[in-house]
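> my questions concern the predicted model and sequence given below.
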Amino acid sequence: MASFERAYRNRDAMSFITTIREDIKTVQSHDPAAQSALVIFLSYPGLHAKWAHTPEHWLWNHGMCGLARVMSQLTRFFTGVEIHPAAQIGRRLFIDHAMGVVIGETTVVGDDCVLYQGVTLGGTGKETGKRHPTLGDRVTVGTGAKVLGNIQIGDDVKIGGNSVVVKDVPAESTVVGVPGRVVRRAGCRVLGDTLDARDHRESMPDPVQEQSLINRECIAGNQRRICELERQVAELTALVRQLAEER
């Protein structure tokens, strides 16, 4: 029995070491400012918050909820990241710059996700039970974005900075705006690629600007149609008058 317990503890230790190595490699692949592994290990609060969440989550699942909550608040104090001990966090999560990130109690985060500073994965205040979002794998959430409520964010989704997402998002989509709107799906622009070609834009689109442009084009088209109908009415009126005079 003693040898089994030692093997179990060694397995957990190796698993945690593997996690640290994976997370450091993730930082190196995502952050162009990353330096050596030692510097990353010592100076990235997003990693510290993720690593601290592991024992906090274990304590929560084993009935020591009060202790887990206190530890999570200490982690919040030192890192600026608040992860509820009950939240389910996948592998290789990268929280860049970290400050101000909040991850709620029933949140589920998949593997290889990236969160930037100021991100909130929270609730709407109107739900019970599962009231926080579920993120698929390889989801990127931009600076200051809010993902709220019991919603599903599909794999490979990108959420633009300061967006507010309150509805499900299909996989391989890009979401921007308040409220969040899908502007790209499976690599194709939802509102049409001609807008980018016209404006020579390479950054994220502005859905409000695009919708305004579409509305103006529709109004201009209606005006042209009205002018054409007025011309036809004038011609018909003149023809009727000519026929009346001939009689």
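Cool, got the structure. Residues are numbered from 1 along each chain as shown.

> use CA for all of it now, contacts and neighbours both
Fine.

> from residue 181, how far out is the residue nearest to residue 186 when sequence neighbours are not counted?
Distances taken as Cα to Cα, 6 or more residues apart in numbering place residue 172 nearest to residue 186, at 5.0 Å, with adjacent residues excluded. Residue 172 is 13 Å from residue 181, where distance means Cα to Cα, to the nearest Å.

> do the same with residue 17
Applying Cα to Cα, the value for residue 17 to residue 181 is 40 Å.

> same question, residue 53
For residue 53, the distance to residue 181 (Cα to Cα) stands at 32 Å.

> same deal with residue 224?
31 Å.

> the two: which has the busier surroundings?
Legend: neighbour count by other Cα atoms under 10 Å for residue 224 and residue 181, higher for residue 181 (22 against 12).

> give me every residue that touches the residue nearest to that one when sequence neighbours are not counted.
Closest residue in space to residue 181, ignoring its immediate chain neighbours: residue 175 at 5.2 Å, by Cα to Cα, 6+ apart. Residue 175 makes contact with 157, 158, 159, 160, 163, 165, 169, 181, 182, 183, 184, according to Cα atoms under 8 Å, 6 or more residues apart in numbering.

> repeat that with 6 Å
Contacts for residue 175 (Cα atoms under 6 Å, 6 or more residues apart in numbering) come out as 159, 181, 182, 183.

> ok, structure two:
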Amino acid sequence: MGIREDIRTVFKKDPAARSTLEVICCYPGLHAIWVHRISHSLWERHFYFLARLLSHISRMLTGIEIHPGAKLGRRVFIDHGSGVVIGETAEVGDDVLIYMGVVLGGTALEKVKRHPTIENDVVIGSGAAVLGPITVGRGAKIGAGSVVIRSVPAGATVVGVPARIAEPHTPASVGQLDHDKLPDPGLIVISQILDRLSRLEDKFQAHEELVSEHEEIPQGTALKDEKIYSLLKDVIDPGVGMDIVELGLVKEIIVDGPNVDVNLVLTTTACPMIEYFKEQIRRKVLSAEGVEKVNVNILDEPWSWDRNKKKVVH
């Protein structure tokens, strides 16, 4: 554990670092860690007031508050450290990367272990709060703005408030936290609930058709477009809570006898809900009388048509 190792850590974890002189002079996260080593040494020797005074001065100069009682491992790097708070009984392992605004806080008023334990190779995103005497397992990643109140398994990725496991295991690539690739566990749960609700509605509708008196549609009668549009209004986009017809995602419906083609235009063909939409649309349209086959096509032309205009081709 030394200054040279700390400087090498900065170059490894921050591509913005240009020179050794810049790292020594312009990285408050590094300064806070250096001062903490001195204050922690004083704390262990029971010079509590001097230790607290030194950590207080460090907080004023760097914007980073590390209690002198906290234990930090080797090669810990605090990047853009303003607003970081590390409590008295917190323990941080080796090769941990902490971004700005992170809080390793306590949840008890007793003089006990009340702050988290962060194991080796953990990445904690900006603004995240890890609260209580919990353990964040080795190689875990915490998304920006997450509030972690339960222990995190090794290698897992957690996001949200309160934080939930988004991925049970991620490759051990220290320092890389691709927020644009993190799944939304809340959205996944909502889509599963909507899928279950849709299946229950289909069963209920089938039961109603069996017990109610109705005239059978003669073979060859053309399907009505309004019937299909009405069915598609039950397909909800869980991301916004609106149906795909109201959102204008249905470009056209093509009816060819018992075959129906539904053309959708999304804002991106990489939409993570594509398979969910396809399954829901097929199920809903197949519930209509006379439909035998449904094709759902995703068109790559999001801005070349009027979303508010319905178009049906027979």
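Arrived safely, thanks for sending. Quick caveat, the model's predicted, so the values are computed rather than measured.

> ok so, going back, report how many residues lie close to whichever residue in the second structure pairs up with the residue nearest to residue 186 of the first structure.
Using TM-score structural alignment, the partner of residue 172 of the first structure in the second structure is residue 155. Applying other Cα under 10 Å, we find 20 residues neighbouring residue 155 of the second structure.

> next: residue 61 of the second structure.
When neighbours are defined as other Cα under 10 Å, residue 61 of the second structure has 12 of them.

> packing partners of the longest helix along the second structure?
In the second structure, ranked by residue count with DSSP state H as the criterion, the top helix is helix 185-211. Counting contacts by 3 or more Cα pairs under 6 Å, 6 or more residues apart in numbering; DSSP states H and E, helix 185-211 of the second structure is packed against no other helix or strand.

> that helix against the first structure, how far on average?
For helix 185-211 of the second structure, the mean distance to aligned residues of the first structure following superposition is 2.0 Å (mean Cα distance after the TM-score superposition for the first structure).

> grab the nearest non-local neighbour of residue 152 of the second structure.
residue 136 (4.7 Å).

> that neighbour -> the first structure?
Match for residue 136 of the second structure (TM-score structural alignment): residue 153.

> so how many other residues sit close to that match?
Per other Cα under 10 Å, the neighbour tally for residue 153 of the first structure reads 26.

> can I assume it is in contact with residue 138?
No: Residue 153 of the first structure is beyond contact range of residue 138, at 10.4 Å (criterion: Cα atoms under 6 Å).

> stretch 17-32 of the first structure: how far from the chain's middle?
In terms of Cα atoms, centre = their mean, to the nearest Å, the centre of stretch 17-32 of the first structure is found 21 Å from the chain centre.

> and the end-to-end length of stretch 105-123 of the second structure?
Terminal residues of stretch 105-123 of the second structure are spaced 16 Å apart (Cα to Cα).

> what's it in contact with?
By Cα under 6 Å, 6+ apart, the surrounding residues in contact with stretch 105-123 of the second structure are 87, 89-97, 131-141.

> select only the buried ones of those in PyMOL?
With 16 or more other Cα atoms under 10 Å as the criterion, this PyMOL line picks the buried residues out of the contacts of stretch 105-123 of the second structure:
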select buried, resi 87+89+90+91+92+93+94+95+96+97+131+132+133+134+135+136+137+138+139+140+141
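
> hang on, the earlier thing: for residue 172 and residue 181 of the first structure, list the residues in contact with both.
Counting by Cα under 6 Å, 6+ apart, nothing touches both residue 172 of the first structure and residue 181.

> residues in the first structure aligned with stretch 76-85 of the second structure?
Stretch 76-85 of the second structure corresponds to residues 93-102 in the first structure, going by TM-score structural alignment.

> now residue 77 of the first structure: which helix or strand?
Applying DSSP states H and E as the criterion places residue 77 of the first structure in helix 65-79.

> and that helix against the second structure, how far off on average?
With mean Cα distance after the TM-score superposition for the first structure, helix 65-79 of the first structure departs from the second structure by a mean of 0.4 Å once superposed.

> so which elements touch the very next helix or strand once past that helix?
Downstream of helix 65-79 of the first structure, the next assigned helix or strand under DSSP H and E is strand 81-83. Secondary-structure packing of strand 81-83 of the first structure (3+ Cα pairs under 6 Å, 6+ apart): strand 101-103.

> neighbouring contacts of the strand it packs on?
The contact list for strand 101-103 of the first structure (Cα under 6 Å, 6+ apart) reads 81, 82, 83, 117, 118, 119, 120, 121.

> what do you get if the cut-off is 8 Å, keeping everything else the same?
Strand 101-103 of the first structure is touched from outside by 80-84, 87, 115-122, with contacts defined as Cα under 8 Å, 6+ apart.

> among those residues, name the buried ones.
Buried members of these, scored by 16+ other Cα under 10 Å, are 80-84, 87, 115-122.
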